[in-house]
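**Q** coords below, sequence missing:
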């Protein structure tokens, strides 16, 4: 019986209310009947997890280096005491302690949220030699350490790196409030929204420049935004800074708050005008699914994969993120064609409700747990 099997999710990096870890994976496998515990840092700003999931808080550390040195071993000690049937970890810095937890009688799962190496070596302060050295060294060490682990992949293209990995894609949970929400009952406003973590690689400066490109548009950021990026966004906006709105400076914004924000305003579009980087060129951006779930058209960068996705689902407009005239025309097209804007939003919502939703992935994850646990009987 599943209720006799203990599953422990472990993260030293992600927020305890991380949408993928908590809201999707932990709650779904709990609903399937497994005994679920989450090892994660405690956030004093958001309170405790719900009673549905047992949360064992980890100590927080000032600075990334301290966290990487001390948090994994703290997680290891607490995890070992739990003697779980499945240890499901979410951060590369936990690889070694996860290997120490691996026994013949349990399953260890490596949840690959992102292409860590591609993300790391894009740092400008690393020269070409160091980038190559880091890439080869990490891949070699990772391959050895994670050999006995099962792997689940949040993104399709990660299978190029982890050929034995199983897709458990980061599709959204269908929000029932979104299903009944009608955008045609009120005028569409000259407001664009960006949700999720804010940084330069996710287009912070490009989005901050939008009020300079269009004379009436207001740009809203809703998600954790370090103060230094907020300052850069406001500097880019210049004299139009009054049309920049940032909710989440140095603070995590819970999933429920973000989802309610989609309903509170009749947004013109959700934006994802990212600069081209290897890290994002191949991704199907999770943000797309979230905007689609809310019934919003998308304005995004015209990377080949992104443009193909937008055209497949007829859910938005893809433009060159550095072409201000093209961005202006995309914004103006949605303003001048509200029926078409609503149609794009409805196309995206339909795709999420019928196909691109978390339920399909949750069922697969539970099936994988069942299969892997049966192998160690």
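**A** Here it is on my side, so go on. This structure is a prediction, so every number in the text was calculated from the model and none was measured.
**Q** hey, let's count contacts and neighbours off CA atoms from now on
**A** Will do.
**Q** what about the residue most central in space within the chain, distance to residue 74?
**A** The residue lying closest to the centre of the chain (C-alpha atoms, centre = their mean) is residue 286, at 5.7 Å. Residue 286 sits 31 Å away from residue 74, going by C-alpha to C-alpha, to the nearest Å.
**Q** re earlier: who touches the residue nearest to the centre of the chain in this structure?
**A** Counting by C-alpha atoms under 8 Å, 6 or more residues apart in numbering, residue 286 touches 170, 171, 172.
**Q** burial measure for the first one, as a count.
**A** When counting by other C-alpha atoms under 10 Å, one arrives at 25 neighbours for residue 170.
**Q** that one: what secondary structure?
**A** For residue 170, the assignment made with DSSP: H, G, I helix; E, B strand; the rest coil gives coil.
**Q** got another one to weigh against that:
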């Protein structure tokens, strides 16, 4: 008999302390009285103990060849579990659901879509260009077959919904808003003016634009600016980033922290002056709101973001910052210099962002949607 208060949540790609999965969804479900078994990738960081939440670590590997072995291990664990709810977080794990449905016809199967994966295929640099469109068509066929086994799909963005109107199961948008935190006392010094970026560090998320930006600012205003980068990046990219830093003598200007536990990023925000979100205009980014925009608002940080239409409307409506092309370095420099020269005036952008966050953009709102729609709590 299936246990109606037990959930198996699993990922074959995400690390165990992924912010959305662990600190938001899994903790919320444990707080609601569920017993949560969470399977995810070991990243070497010490596992956080939390009542009602058990973390099961899968060995890390850089090789994609090991993925099917993870799928098999996760399927065996799911088959052996007496949980009523199964909550998966990766497109590849959809492959397990038809078979799991046959084994557990009364289980509730949920797919949590973090990104529009078929749309994202077209910009995956590790896939040869000639294979991207055929692979996208193959994935769409796979999704159509496997999603028939789902009870629910969770979309991280409402824009994904239009691509999945044909799917007959329940569909809910659960935005990736930050957890609710009290306002952070700002710890700002007169100098240097601190720019911050938090999130996965990749070329299409603007790492080299940010580095060029801080290089040019350092040339114009020695020791008056610095850049903090918090988030994971691949070893190959880190080599290129470090080469840029050494070549341009930015060792004391650019501070790289790697992946930082979610509770600790707020201290970094408290010591910063401006949040950067200079993503490139690729399809998946144009159709979604970056989580860091909401985090900057929660931390009362003014925002400097890419001039995507939806982002521009959002930032202008909340009067929480400004936008520019991520490739227009001169314009970006001008906007940063304005804010550094008038910190009291532009602090109001951060205050307005904080107010909007408190009223509309925190995880407590989204948690209730998830609990009520998927897990029948009221």
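**A** Arrived safely. Only a predicted model underlies this, so the values are computations on that prediction, with no experimental measurement involved.
**Q** which one of the contacts of residue 286 of structure 1 sits closest to residue 81 of structure 1?
**A** In terms of C-alpha to C-alpha, no member of the contacts of residue 286 of structure 1 lies closer to residue 81 of structure 1 than residue 170, at 30.2 Å.
**Q** next one: the aligned residue in structure 2 for the closest one from residue 112 of structure 2, what distance?
**A** Aligned counterpart of residue 170 of structure 1 in structure 2: residue 176 (TM-score structural alignment). For residue 176 of structure 2, the distance to residue 112 of structure 2 equals 11 Å [C-alpha to C-alpha].
**Q** shared neighbours of these two, which are they?
**A** residue 156.
**Q** residue 137 of structure 2 -> structure 1?
**A** If you follow residue 137 of structure 2 across to structure 1 using TM-score structural alignment, you land on residue 136.
**Q** can you report how many residues lie near that match?
**A** Neighbourhood size, residue 136 of structure 1 [other C-alpha under 10 Å]: 13.
**Q** what does residue 273 of structure 1 give?
**A** Residue 273 of structure 1, neighbours per other C-alpha under 10 Å, totals 25.
**Q** counterpart of it in structure 2?
**A** Matched by TM-score structural alignment, residue 273 of structure 1 corresponds to residue 278 in structure 2.
**Q** what does residue 323 of structure 1 give?
**A** By TM-score structural alignment, residue 323 of structure 1 lines up with residue 328 in structure 2.
**Q** one step back: the match of residue 170 of structure 1 contacts residue 20, doesn't it?
**A** Yes: with contacts counted by C-alpha atoms under 8 Å, residue 176 of structure 2 reaches residue 20, the gap being 6.6 Å.
**Q** strands along the stretch 101-250 of structure 2, start to end?
**A** For the stretch 101-250 of structure 2, the strands defined by DSSP state E, counting those that start in this stretch occupy 108-113, 152-155, 170-173, 193-198, 225-230.
**Q** mean distance between the fourth one and structure 1 after superposition?
**A** By that I understand strand 193-198 of structure 2. Mean deviation of strand 193-198 of structure 2 from its aligned counterpart in structure 1 after superposition (mean C-alpha distance after the TM-score superposition for structure 1): 0.8 Å.
**Q** list the contacts of that strand.
**A** 224-231, 269, 271-277, 292, 340.
**Q** over in structure 1, find the residue span that strand aligns onto.
**A** Using TM-score structural alignment, the residues of structure 1 aligned to strand 193-198 of structure 2 are 190-195.
**Q** how far away is residue 301 of structure 1 from residue 157 of structure 1?
**A** To residue 157 of structure 1, residue 301 of structure 1 is 18 Å away according to C-alpha to C-alpha.
**Q** cool, and residue 322 of structure 1?
**A** For residue 322 of structure 1, the distance to residue 157 of structure 1 equals 26 Å [C-alpha to C-alpha].
**Q** before we move on, what about residue 254 of structure 1?
**A** Taking C-alpha to C-alpha, one finds residue 254 of structure 1 at 28 Å from residue 157 of structure 1.
**Q** more crowded one of the two?
**A** Remark: of residue 254 of structure 1 and residue 157, residue 254 carries more neighbours, 18 against 15, as counted by other C-alpha under 10 Å.
**Q** I figured that one hits residue 16, correct?
**A** No: assessed by C-alpha under 8 Å, residue 254 of structure 1 is found out of contact with residue 16, at 10.2 Å.
**Q** contact partners for residue 161 of structure 2?
**A** Residues counted as contacts of residue 161 of structure 2 (C-alpha under 8 Å, 6+ apart) are 155, 171.
**Q** swap in 10 Å and give it another go.
**A** Neighbour list for residue 161 of structure 2: 116, 153, 154, 155, 167, 171, 172, 173 [criterion: C-alpha atoms under 10 Å, 6 or more residues apart in numbering].
**Q** between the residues you listed, which sits nearest residue 247 of structure 2?
**A** Distance to residue 247 of structure 2, by C-alpha to C-alpha, is smallest for residue 116 among those, at 37.3 Å.
**Q** just give the number of residues close to the residue lying closest to that closest one once chain neighbours are set aside.
**A** Nearest residue to residue 116 of structure 2 in three dimensions, chain neighbours excluded: residue 160, at 6.1 Å (C-alpha to C-alpha, 6 or more residues apart in numbering). Using other C-alpha under 10 Å, residue 160 of structure 2 has 21 other residues around it.
**Q** residue 160 of structure 2 -> structure 1?
**A** By TM-score structural alignment, residue 160 of structure 2 lines up with residue 158.
**Q** show me where structure 2 has helices.
**A** Applying DSSP state H to structure 2 gives helices spanning 27-31, 67-80, 97-103, 117-121, 129-146, 207-220, 235-247, 265-270, 283-286, 291-298, 309-318, 329-341, 343-360, 363-374.
**Q** the shortest one vs structure 1, mean deviation?
**A** Once the two are superposed, helix 283-286 of structure 2 sits an average of 1.1 Å from its aligned residues in structure 1 (mean C-alpha distance after the TM-score superposition for structure 1).
**Q** just checking, what packs against that helix?
**A** helix 117-121, helix 309-318 (3 or more C-alpha pairs under 10 Å, 6 or more residues apart in numbering; DSSP states H and E).
**Q** got it, and the fifth one?
**A** Under the contact criterion of 3+ C-alpha pairs under 10 Å, 6+ apart, the helices and strands touching helix 129-146 of structure 2 comprise helix 97-103, helix 117-121.
**Q** quick check: end-to-end length of stretch 241-258 of structure 1?
**A** Using C-alpha to C-alpha, one end of stretch 241-258 of structure 1 lies 22 Å from the other.
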